[in-house]
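Novice: Sequence and predicted structure below; questions after.
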Amino acid sequence: MAYDEQLAERVRPLMRRRKGFSEKKMFGGVGFLLSGNMCVGVWKECLILRLGLENYETALSDPDTREFDITGRAMRGWVMVEPAGVEVEADLLDWVDQAVKFVRTLPAK
């Protein structure tokens, strides 16, 4: 299955306006980077978010999230949000903002 291009089209304007934005095809999906750091992505029908370890467990308590695991080994600090968790634009924006806030703490690559 290719990634959800409609979801990517919803995410793109939320990320494009950010300083240091770039986009890259990766892991069979698309990744949105800030200053060279992966921030948000779309894989299959899910939104992928880099939230860091401090926000990871809290995010996983949401019923629409799960660990980011596409290889059989979960990546701690990253979550996948199921389609139901991003149906509403305000929810999508909130998730993206959380990822941006974390990634802005990382040094540029």
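Specialist: That came in fine, so what should we check first? Numbers count the residues shown, from 1 in each chain.
Novice: make it CA atoms for all contacts and neighbour counts henceforth
Specialist: Fine.
Novice: just checking, A84 is part of a helix?
Specialist: Yes: residue state for A84 (DSSP: H, G, I helix; E, B strand; the rest coil) corresponds to a helix.
Novice: List the contacts of the closest residue to it other than its chain neighbours.
Specialist: Counting by Cα to Cα, 6 or more residues apart in numbering, the nearest residue to A84 once its immediate chain neighbours are dropped is D64, at 6.5 Å. With contacts defined as Cα atoms under 8 Å, 6 or more residues apart in numbering, the neighbours of D64 are 81-85.
Novice: Going through those, which ones are buried?
Specialist: By the neighbour-count criterion of 16 or more other Cα atoms under 10 Å, the contacts of D64 include these buried positions: 81-83, 85.
Novice: of those, closest to E23?
Specialist: Closest approach to E23 among the buried ones among the contacts of D64 (Cα to Cα): V81, at 19.4 Å.
Novice: Check the spacing between the closest one and G29 real quick.
Specialist: With the distance defined as Cα to Cα, to the nearest Å, V81 ends up 14 Å from G29.
Novice: The structure to be compared is supplied as follows:
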Amino acid sequence: MARDRGLEEVVRDLVAGEAGLTQGPMFGGWAWLVDGNLLCGARTDGVLLRLGKGNDAWALEAEGVEPMVMQGRPMSGWIRVAPDAFADEGFARRLMVAALSFVRSLPPKEAGRR
């Protein structure tokens, strides 16, 4: 999977100024972590967001949003948003606010234990 610099820029704009944020290559794309916990990732097939178990139903109702599937199994609380759906600035912001809220509720991971 190739990186999508345009999607990466959109995500960067949405998370600009967030405390505890790190970023780097992951899963064939680019990923963002908050205090060591994975927040989201971007690559050519869309944006992966971590909303948390039980927090993703509202997002899954939107066109272009699907559950994240890893090795054939859906991952509860994780969604993949198609690039076209993430292009809606208001929707993308709402998704990111929800993801940040969930990830900030998690205990920070110690350096080296990710």
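Specialist: Okay, I see it. Note that the coordinates shown come from a computational prediction; the quantities given were computed from them, not determined experimentally.
Novice: Next, the TM-score between them, please.
Specialist: The TM-score (TM-score structural alignment, normalised by the length of structure 1) is 0.90; 109 aligned residues with a Cα RMSD of 1.4 Å.
Novice: So for stretch 77-96 of structure 2, what gets flagged as buried?
Specialist: Going by neighbour count (16+ other Cα under 10 Å), the buried part of stretch 77-96 of structure 2 is 77-83, 85-86, 92-93, 95-96.
Novice: Next: stretch 28-43 of structure 1.
Specialist: Within stretch 28-43 of structure 1, the residues that count as buried by 16+ other Cα under 10 Å are 29-43.
Novice: With stretch 69-78 of structure 1 instead?
Specialist: Of the residues in stretch 69-78 of structure 1, those buried under the neighbour-count criterion (16+ other Cα under 10 Å) are 77-78.
Novice: Name the residues that touch it?
Specialist: Counting contacts by Cα under 8 Å, 6+ apart, the residues outside stretch 69-78 of structure 1 that touch it are 48-56, 67-68.
Novice: Buried ones among the residues you listed?
Specialist: The neighbour-count criterion (16+ other Cα under 10 Å) marks 48-52, 55-56, 67-68 among the contacts of stretch 69-78 of structure 1 as buried.
Novice: Could you dump the buried ones among the contacts of D64 of structure 1 into a markdown table with distance to A2 of structure 1 added?
Specialist: Rendered in a markdown table, the data for the buried ones among the contacts of D64 of structure 1 read as follows (distance: Cα to Cα, whole Å):
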| residue | distance to A2 of structure 1 |
| --- | --- |
| V81 | 17 |
| E82 | 15 |
| P83 | 15 |
| G85 | 20 |
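Novice: wait, which of these is closest to Q6 of structure 1?
Specialist: Checking these against Q6 of structure 1 with Cα to Cα, the nearest one is P83 at 11.2 Å.
Novice: Can you list which of the buried ones among the contacts of stretch 69-78 of structure 1 are found in helices?
Specialist: 55-56 (DSSP state H).
Novice: Look up how far L60 of structure 2 lies from the nearest residue to L48 of structure 2 once chain neighbours are set aside.
Specialist: In this structure, L48 of structure 2 finds its nearest non-sequential neighbour in R80, 4.5 Å apart by Cα to Cα, 6+ apart. Distance of R80 of structure 2 to L60 of structure 2, given as Cα to Cα: 9 Å.
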